[in-house]
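Novice: here are the coordinates; sequence isn't available:
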């Protein structure tokens, strides 16, 4: 899709039909969510409805995915972005990212999903990419309770690089297909308790079967989008500018300053 702005023609990437979100996505479990939201915020709906230029660029948010090595971060992201599962993904070296484009309440929205390495030797590289995150997703393996305990430290590391109150937090348990029913319930209870302490919303997913993967990412994208719209309004952004962020020139363009390739250091 093309649009003319300031005498120049800009290209707005199309949004696939399976990335159009009109109804507000439900939470995983009532006791696992931070807020019982089933509807869009009235102010956000009004701001989007009153826009006079619906295709004025793309609004972008950044989500960073953190957690121990081999908990399934890459499998989770790839399952959502490509609807494929490969148990033999190579370990992420440093960072990688995907960009997913949505349309929410008629407004184009782009989400950067940053996949960070869980190995200790890459921490000094990956931590530089935490900065500027609107969403922090802490991931653990539901079949390995130790990885749940480690999410506290991962969250602290990511929070250290961001301003307080500038991001939302999700706690995601992967590989739910590996657990028997009773074990799943026990792990889920422990995870919900920790999520409450972390002020996070909990989700149980399986990248192998696809269970709850799309539902989680839709919920996360909707909350990030709504939060961005409301913050724009607080800052005095007019309704015609909602969704009017920088246009994306390519999947590797318009990245935050700390997301440039870091110089090699002696720590890794």
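Specialist: Happy to help now that I have it. Remember, predicted model here, so these are calculated numbers, not experimental data.

Novice: going forward, measure contacts between C-alpha atoms and count neighbours the same way
Specialist: Fine.

Novice: Just the terminal-to-terminal distance for stretch 81-88.
Specialist: Counting by CA to CA, to the nearest Å, you get 17 Å between the two ends of stretch 81-88.

Novice: Show me what secondary structure element comes after the helix or strand harbouring residue 197.
Specialist: For residue 197, the host element (DSSP states H and E) is helix 181-198. Using DSSP H and E, the helix or strand that follows helix 181-198 towards the C-terminus is strand 201-204.

Novice: next, the one to line up against it:
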């Protein structure tokens, strides 16, 4: 199992995106996320637990944020394509996660493609190139781009932080020895 956190500003479409990925359906009125929840997506060769976030981590205790971000394998940074400030915070979200976890793979996802866009495709592509990550433009409502994103999640190379920590723990136990 791999841990994927879905991060981005409030109202970026994180919860709706997760529902579309895990159930294949669009849910119109999802209540605002007040804690953390995860939903699983099963593939032939892996299971990814998609963790939904508040979108307001900057207002939450650093201890809670650190616990939540630790051992993340995939970080999906979500940008509402209809909100310029959501786009301007991409670097904040990437840097915030990198404070607590260094091994994760990043994916940049522009949501609400079905609505009028304030953020251009060129701007999103430039951001993705500057950060060295893959970019997907999706609509959870219409399903546009969802299959490509899901296929990418299924096939992307993931350097698991969880496997690494198990290997480290076993190595440390072997080195301690006896007496």
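Specialist: Alright, I've got the coordinates. What you see is a predicted model; the values in this text were computed from it and never measured.

Novice: just how off-centre is the helix holding residue 197 of structure 1 within its chain?
Specialist: Its chain's average C-alpha position is 21 Å from that of helix 181-198 of structure 1, according to CA atoms, centre = their mean, to the nearest Å.

Novice: Which residue range of structure 1 does stretch 123-143 of structure 2 align onto?
Specialist: On the basis of TM-score structural alignment, stretch 123-143 of structure 2 is assigned to residues 190-210 in structure 1.

Novice: Contacts made by the matching stretch with the rest, please.
Specialist: Applying CA atoms under 8 Å, 6 or more residues apart in numbering, the contact partners of stretch 190-210 of structure 1 are 28, 31-34, 72, 75-76, 79, 83, 85, 148, 152, 168-177, 188, 211-213, 216.

Novice: So which of these sit within strands?
Specialist: Among the contacts of stretch 190-210 of structure 1, DSSP state E puts 168-174 in strands.

Novice: By neighbours, which of these wins?
Specialist: Neighbour counts for those (other CA atoms under 10 Å) peak at residue 171, which has 29 neighbours.

Novice: any idea how far that residue lies from residue 146 of structure 1?
Specialist: When distance is defined by CA to CA, residue 171 of structure 1 is 14 Å away from residue 146 of structure 1.

Novice: Give me the buried entries from the contacts of stretch 190-210 of structure 1.
Specialist: Listed as buried from the contacts of stretch 190-210 of structure 1 are 28, 32-34, 72, 75-76, 79, 85, 148, 152, 168-177, 188, 211-213, 216; burial here means 16 or more other CA atoms under 10 Å.

Novice: so residue 13 of structure 2 touches residue 80, yeah?
Specialist: Yes. Assessed by CA atoms under 8 Å, residue 13 of structure 2 is found in contact with residue 80 at 6.7 Å.

Novice: Who are the contact partners of the residue positioned nearest the centre of structure 2?
Specialist: Structure 2 has residue 76 as the residue nearest its centroid, 2.3 Å off, counting by CA atoms, centre = their mean. Neighbour list for residue 76 of structure 2: 4-7, 106-109 [criterion: CA under 8 Å, 6+ apart].

Novice: just those now: which is nearest residue 67 of structure 2?
Specialist: Using CA to CA, residue 5 is the member of the contacts of residue 76 of structure 2 that lies nearest residue 67 of structure 2, at 12.2 Å.

Novice: what number of residues lie near the equivalent of residue 92 of structure 2 over in structure 1?
Specialist: Matched by TM-score structural alignment, residue 92 of structure 2 corresponds to residue 153 in structure 1. Applying other CA under 10 Å, we find 12 residues neighbouring residue 153 of structure 1.
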